[in-house]
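Novice: return atomic coordinates for the entry below.
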Amino acid sequence: MSRTALLAASTAAALTLAACGGPAALPPSAGFGPNPTLPEPHRGMFPTVKVADAVGWPAGATPTAAPGLRVQAFASGLDHPRWIYRLPNGDVLVAESAAPPKPEGLKKDEGIKGFFQTLFMKKAGSVTPSANRITLLRDADGDGIAEMKSVFLSGLTSPFGMALAGGRLYVANADSVVSVPYQDGQTEASEPPVKLTDLPAQRNHHWTKSLVASADGSKLYVGVGSNSNVADHGMAEETNRAAILEIDRMTGVSRVYAGGLRNPVGMAWNPESRMLWVAVNERDEIGDDLVPDYMTSVTPGAFYGWPWSYYGQTVDERVKPQNPAMVASAIRPDYALGAHTASLGLTFYDGTAMPRYRNGAFIGQHGSWNRSEPSGYKVIFVPFAGGKPSGPPQDVLTGFLNAQSQAQGRPVGVQTDRTGALLVADDVGNVIWRVTPAA
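Specialist: Sure thing, here's the model as predicted:
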């Protein structure tokens, strides 16, 4: 049998296995809230893989907004938009980005599992050449549609997080934090980027690097995901990973601010408590309902379990050697966001246009691949009171999966605009959606 035929046969077999995963044991809602259901782990010969084919939106189609809301395209024709940042004058920056290519040596090292993972991610629309740029969008006439689109900064390396501090715009590449000077109203960077510090970049199993600045602008906080599912390549490859790093903006010196966070992506400051919160993607391959993604307040110096335990001190028996001391120190997260939902975007609502959402959190859920029944593929809202979650999740945008369970879009970053509308980056639809009151 030729190599091409063998790969085709292997692919067909893998797809068949994925389709035979069976129904989820629990409803998706069981994995939400402060006390999610944590069933016994289940490990089959092959992990469940069920990926929604990325097909894009038919002409004129949009997601479905919750009652009392409407949605329209703020900007379209983008190239894999992942993250959104609002500038002080109301302009919106969008990171058009995808994973950096892996060196050939690492491709071979990851073997057949890595091959199939890449194959399924291609189906999901997650493997595409990276545009490597930050694009500026401007809605000067206030009609809710960006009539101006310009390249603000290009030639980057899989950029993701952005933050303004001390008159400079900082960008978290997959391998470094860089910055350029910024003045209100600029439509393109006036100078090439200058590197502040390197970031962990070997293998880059999780490549996205989110970024926020402290209130006084003296510190930057970068979310760095793990290099594997559960330390598959050893802990030596996990140095300064599965963590939030605190970087001194003047010197570039960094330290681990909090650890044990498998893939910390969306970060935002809570408007009531002033604490840093983060949305975290948890581990895979132990069942449809394990492990719930979560959002949590971040305690400086704290440890949240990865890889030795999950959702506090529930031990993951796959990880060898075990580490009882680290497990005993693991903090339980504040609020579960559903198993395998790929909860990436996080922003707190501080606007006035939609007062029912005041102080609560919007979360962009990219959608599952390791679940026999899909989860995620939506934007949700979690109400807060006194700086803590105070109720069940509410759907804000749905309809990203069509009747054939194909992905018309997949939400990632969420951010508010200057009017208090919600902006949502859709990296399959190549759109920034804008959500406003229906009236």
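Novice: drop to CA atoms for contacts and neighbour counts, all remaining ones
Specialist: Noted.
Novice: the helix or strand Gly364 falls within: what's the following helix or strand?
Specialist: Gly364 belongs to strand 361-365 when assigned by DSSP states H and E. Under the assignment DSSP H and E, the closest C-terminal helix or strand after strand 361-365 is strand 378-382.
Novice: that following strand to strand 361-365, inter-axis angle?
Specialist: 160 degrees (axes from the mean of the first three to the mean of the last three CA atoms, to 10 degrees).
Novice: what packs against strand 378-382?
Specialist: Under the contact definition 3 or more CA pairs under 8 Å, 6 or more residues apart in numbering; DSSP states H and E, strand 378-382 sits against strand 361-365, strand 394-398.
Novice: could you find the closest non-adjacent residue to Ile380?
Specialist: Asp395 (4.6 Å; CA to CA, 6 or more residues apart in numbering).
Novice: also this sequence, please, to line up against the first:
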Amino acid sequence: MSRFATPFSLACLLLALGLAGCGETAKLPFEAGVGPSPQLPPPDKTLIPTMNIAEATGWTDVAAPIPAAGFKVTALARQLDHPRWLLVLPNGDVLVAESNKPPPPEGGDQSLMKRIRGSVMGAVMKRAGARVPSANRITLLRDADGDGVAETRQVFLSNLTSPFGMALVGNELFIANADALVKVPYRNGQTTVPAAPVKVTDLPAGLNHHWTKNVVASRDGRKLYVTVGSNSNIGENGMDIEEGRAAIWEVDTRTGAKRLYASGLRNPNGMAWEPETGALWTVVNERDEIGSDLVPDYLTSVKDGGFYGWPWSYYGAKVDERVQPQRPEMVAKAVAPDYALGAHVAALGLTFSDKRGMPPGFASGAFIGEHGSWNRRPHSGYKVVFVPFAGGRPVGQPVDVLTGFLSKDGKAHGRPVGVTLDRSGALLVADDVGNAVWRVSPAR
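Specialist: Next up is the predicted model:
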């Protein structure tokens, strides 16, 4: 029996295999807090988490998401294979990681409860469009004439292992696979990489409850920062399998030596350097199974050596009573995040704005790709938002930048993941269900 309490019962799990909910349905949802000091409701413990899955349908050949007033959107590329992450190269070419969850390891725990729970999540992911085999490649897009549509599409690198984050340092391209950080040589303008990847360092893998790994380089290129999500919701399978996870690692570019930079981050994904202060920021997916309105995913600066609470607490000192034994000494040192984005929005992408390609109202702040909920009523996320910044800190409420990913009947045309700025300062958005990369620019 796990040392961690769980809200699941066998009967409800069997119901869930047919995607029938037996959780909260009778009350109106609480509007979860958003902003630097969110007001959070009490935990709402249910037998199973609410399941409100947006079935993946994709876009028609001409349909597109809806940009905010004053912007236009074009498809830089369509008919990709689960595009997850983006990197713009110095010459303007765009690298797209086409990727999905790696297959489960052979063997492992075959207890009835874990097999049933795995079947539940498998059904959820299949309906949400996340059970497609991984393409395991990076594709290069080139828009030579600057019209917002790529004329060149070329397989840049293949035979990877569920690749996600990418970072260019000098003439080396670093790629965060699901199980290791690797690198290949790169020269400006090349459209394919003939060299085999070289391992820089292993990354925690295995069961891969959260498999995506992201990487960004320090400004001087000497260090890399790599995200590793947890292997569970709240450590319910034991903390031994969480070694090195729910964390950001700092890796030496030259030697591959690494150290734990920040921990207690359940599932960090997007990372970016805030341009005014030079601080590292990340977006994090928080825990599930205590109601539609807990816990808000968040945007936060990352402190060297900082501990952010997972699994023992959330939002600083808010204790998660399901986690046993309690660790009050860990709760006492937990850092509260800087900015709540709302419960279950699944914040993944993060990039900071640039006044070169954005109007004044969007010139200072963070763009965030919200992949969208599978366990909340009503749905949350499924859009790209902008959080204004002043003095290096978030201010005000999020502003919708790109919406329309959900149909009126609650089906998903697309789900935004990675976001970045192209060489002109326009916003690029990877849409892994819509199989497209969208370009959002001012409608001049």
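Novice: circling back: what's the closest of the helices and strands packed on strand 378-382 of structure 1 to Ala66 of structure 1?
Specialist: Proximity to Ala66 of structure 1 (CA to CA) singles out strand 394-398 among these, at 5.0 Å.
Novice: circling back to that earlier point, just say which of the helices and strands packed on strand 378-382 of structure 1 is most tucked in.
Specialist: Stretch with highest mean neighbour count among those: strand 361-365 (a mean of 28; mean count of other CA atoms under 10 Å).
Novice: how about it, aligned to which bit of structure 2?
Specialist: Mapped onto structure 2 using TM-score structural alignment, strand 361-365 of structure 1 spans residues 366-370.
Novice: superpose on structure 1 and give me the mean offset of that stretch.
Specialist: Following the fit onto structure 1, the mean deviation recorded for stretch 366-370 of structure 2 is 0.3 Å by mean CA distance after the TM-score superposition for structure 1.
Novice: from the rest of the structure, what touches that stretch?
Specialist: With contact meaning CA atoms under 8 Å, 6 or more residues apart in numbering, stretch 366-370 of structure 2 is reached by 345-353, 381-389, 415-419, 429.
Novice: cool, and stretch 113-130 of structure 1?
Specialist: 11, 51-54, 80, 96-100, 107, 158, 407, 428.
Novice: tell me, stretch 397-417 of structure 1 lands on which residues of structure 2?
Specialist: Going by TM-score structural alignment: stretch 397-417 of structure 1 matches residues 402-422.
Novice: for that stretch, measure first residue to last.
Specialist: 16 Å (CA to CA, to the nearest Å).
Novice: do the same with stretch 344-352 of structure 1
Specialist: Start-to-end, stretch 344-352 of structure 1 (CA to CA) is 24 Å.
Novice: the residue nearest to Ile380 of structure 1 contacts Gly376, correct?
Specialist: No. Applying CA atoms under 8 Å, one finds Asp395 of structure 1 not in contact with Gly376, separated by 10.4 Å.
Novice: picking up where we left off before, may I see the buried residues of the match of stretch 397-417 of structure 1?
Specialist: Neighbour counts over stretch 402-422 of structure 2 (16 or more other CA atoms under 10 Å) mark 402-406, 411-422 as buried.
Novice: mind checking which of those residues land in strands?
Specialist: Using DSSP state E to define strands, the subset of the buried residues of stretch 402-422 of structure 2 located there is 402-403, 416-421.
Novice: for those, which one is nearest Gly21 of structure 2?
Specialist: Pro416 (25.7 Å).
Novice: which ones are touching the closest residue to the closest one other than its chain neighbours?
Specialist: Excluding its sequence neighbours, the residue lying closest to Pro416 of structure 2 (CA to CA, 6+ apart) is Asp431, at 4.4 Å. Neighbouring residues of Asp431 of structure 2 by CA under 8 Å, 6+ apart: 82-84, 414-418, 437-438.
Novice: please apply the same query to Tyr170 of structure 1.
Specialist: 162-164, 177-180.
Novice: mind giving me the ChimeraX command for buried ones among those?
Specialist: Filtering these down to the buried ones (16+ other CA under 10 Å) takes a single ChimeraX command:
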select :162,163,164,177,178,179,180
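Novice: preserved in structure 2, out of the contacts of Tyr170 of structure 1?
Specialist: Contacts from the contacts of Tyr170 of structure 1 that recur in structure 2, judged by both residues aligned by TM-score structural alignment, their matches' CA atoms under 8 Å, are 162-164, 177-180.
Novice: ok, so of those residues, who is nearest Ala213 of structure 1?
Specialist: For those, the nearest to Ala213 of structure 1 is Ala163 (6.1 Å; CA to CA).
Novice: what separates the closest one from Ala9 of structure 1, distance-wise?
Specialist: With CA to CA as the criterion, Ala163 of structure 1 and Ala9 of structure 1 are 47 Å apart.
Novice: can you show me the helices along structure 1?
Specialist: Along structure 1, the stretches classed as helices by DSSP state H are 3-19, 104-123, 324-329.
Novice: buried deepest among those, which one?
Specialist: Burial of these is given as mean neighbour count (mean count of other CA under 10 Å); helix 324-329 ranks first at a mean of 15.
Novice: that one maps to which residues in structure 2?
Specialist: Residue span in structure 2 matched to helix 324-329 of structure 1, by TM-score structural alignment: 328-333.
Novice: other residues contacting the matching stretch?
Specialist: Outside stretch 328-333 of structure 2, the residues touching it (CA under 8 Å, 6+ apart) are 307, 309, 312-313, 316-317, 319.
Novice: at 10 Å what do you get?
Specialist: Here stretch 328-333 of structure 2 makes contact (CA atoms under 10 Å, 6 or more residues apart in numbering) with 264, 306-320, 334.
Novice: residue contacts, Trp281 of structure 2?
Specialist: Shown in contact with Trp281 of structure 2 (CA under 10 Å, 6+ apart): 270-274, 299-303, 338, 350-352, 366.
Novice: hmm, try it at 7 Å
Specialist: Neighbour list for Trp281 of structure 2: 271-274, 300-302 [criterion: CA atoms under 7 Å, 6 or more residues apart in numbering].
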